[in-house]
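Engineer: Here is a sequence with its predicted model. Questions after.
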Amino acid sequence: MEQVIDTNLLGEEIVKKLKTIYDPEIPVDIYELGLIYDVMVNEDYEVKILMTLTSPNCPVAETLPLEVEEKVKSIEHVKDADVEITFDPPWSKDLMSEEAKLELGML
């Protein structure tokens, strides 16, 4: 019998993994920076991540989404991961967590 995994718990594991990925120009992880808009996990343990970049001209526009995809795919039970980039709504400092703002001396 196939093991059933709670998709909510898997979602929490994904968030933990996302918090290990840092924007190379800002010493804050991409989750606290507010770059992750949504994490969706279906019953087949396939993950879709909707994220943005700090700007359309971001120097890591080519590599960061691939890093996110690879790290999420490395999580046990995740069968596949797809990252979609959006600029709607555009990223702003308002999307940052209090923790990120504190880290960057913005509070």
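Structural biologist: Arrived safely, thanks for sending.

Engineer: switch to C-alpha atoms for all contacts and neighbour counts from now on
Structural biologist: Will do.

Engineer: helices or strands next to the longest helix along the chain in the packing?
Structural biologist: Looking across the chain with DSSP state H, the single longest helix is helix 7-18. Packed against helix 7-18, as judged by 3 or more Cα pairs under 8 Å, 6 or more residues apart in numbering; DSSP states H and E, are the following elements: strand 36-41, helix 64-73.

Engineer: and the first one, how far out from the chain's middle?
Structural biologist: Relative to its chain's centre, strand 36-41 lies at 7 Å (Cα atoms, centre = their mean, to the nearest Å).

Engineer: same question, stretch 34-44
Structural biologist: Using Cα atoms, centre = their mean, the offset of stretch 34-44 from its chain centre is 8 Å.

Engineer: What is the end-to-end distance of that stretch?
Structural biologist: From its first residue to its last, stretch 34-44 covers 27 Å (Cα to Cα, to the nearest Å).

Engineer: residues near W91, how many?
Structural biologist: 21 (other Cα atoms under 10 Å).

Engineer: Check it against this one:
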Amino acid sequence: MSEFEWLKRAHAYDEADAEDLEGRVIAALRTVYDPEIPVNIYDLGLVYALDLDEDAGRVDLRMTLTAPGCPVAQTFPGTVEEAVRSVRGVDDVHVELVWEPPWSRDRMSDAARLQLGML
């Protein structure tokens, strides 16, 4: 099974429960995990902005990584793009990797902090 098919299956249940495009996109983002921290990128706070055009099926996403020297900086935006592109109703995805403001632990959700034993 390809990574793309695995991603589709991994978030199929969550996506089915989400009635709007934003909910389906967030469900897809929660299937993508940081390669160094066992938490999904959405709850880790790596997603800075999510702009949706439902009529055009377009998603623009601004995100960062936990560190600028992250070894997957070149390939990870493509992984995120593929996950979002698999969402029903999405035809076009643009992922922009940004470094300002720098990521900090303050951006993490309570669920992520709990999962990492920080709460």
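Structural biologist: Noted; the coordinates are in hand. Bear in mind the structure is a predicted one, so any value in this text is a computation, not a measurement.

Engineer: Need the TM-score between these chains.
Structural biologist: Once superposed, the chains reach a TM-score of 0.89 (TM-score structural alignment, normalised by the length of structure 1), with 100 aligned residues with a Cα RMSD of 1.2 Å.

Engineer: got the buried residues for the longest helix of structure 1?
Structural biologist: 7, 10-11, 14, 17-18 (16 or more other Cα atoms under 10 Å).

Engineer: related to what we said a few turns ago, would you mind telling me which of the helices and strands packed on helix 7-18 of structure 1 is nearest I30 of structure 1?
Structural biologist: Among the helices and strands packed on helix 7-18 of structure 1, the nearest to I30 of structure 1 by Cα to Cα is strand 36-41 (6.8 Å).

Engineer: Where in structure 2 does the following helix or strand past the closest one fall?
Structural biologist: The helix or strand immediately downstream of strand 36-41 of structure 1 is strand 46-51, counting by DSSP states H and E. With TM-score structural alignment applied, strand 46-51 of structure 1 matches the range 58-63 in structure 2.

Engineer: once aligned to structure 1, how far is that stretch on average?
Structural biologist: Taken against structure 1, stretch 58-63 of structure 2 registers an average deviation of 0.5 Å after superposition, with mean Cα distance after the TM-score superposition for structure 1.

Engineer: How about the contacts made by the alignment partner in structure 1 of Y33 of structure 2?
Structural biologist: Aligning on TM-score structural alignment places Y33 of structure 2 opposite Y22 in structure 1. Counting by Cα atoms under 8 Å, 6 or more residues apart in numbering, Y22 of structure 1 touches 28-30.

Engineer: if I pick D44 of structure 1, what's in contact with it?
Structural biologist: K79.

Engineer: 7 Å instead, please
Structural biologist: The contact partners of D44 of structure 1, by Cα atoms under 7 Å, 6 or more residues apart in numbering, come to none.

Engineer: try D91 of structure 2
Structural biologist: 57-58, 85.

Engineer: Compare those residues and tell me which has the most neighbours.
Structural biologist: R85 (22 neighbours).

Engineer: show me what contacts it?
Structural biologist: 91-93.

Engineer: which one of those sits closest to V47 of structure 2?
Structural biologist: V93 (14.1 Å).

Engineer: Quick one: residues contacting that closest one.
Structural biologist: 58-60, 81, 85.

Engineer: At the geometric centre of structure 2, which residue sits there?
Structural biologist: What sits nearest the mean C-alpha location of structure 2, by Cα atoms, centre = their mean, is L29, with 3.0 Å.

Engineer: Hmm, Y42 and it touching each other?
Structural biologist: Yes - under the criterion of Cα atoms under 7 Å, L29 of structure 2 makes contact with Y42 at 5.9 Å.
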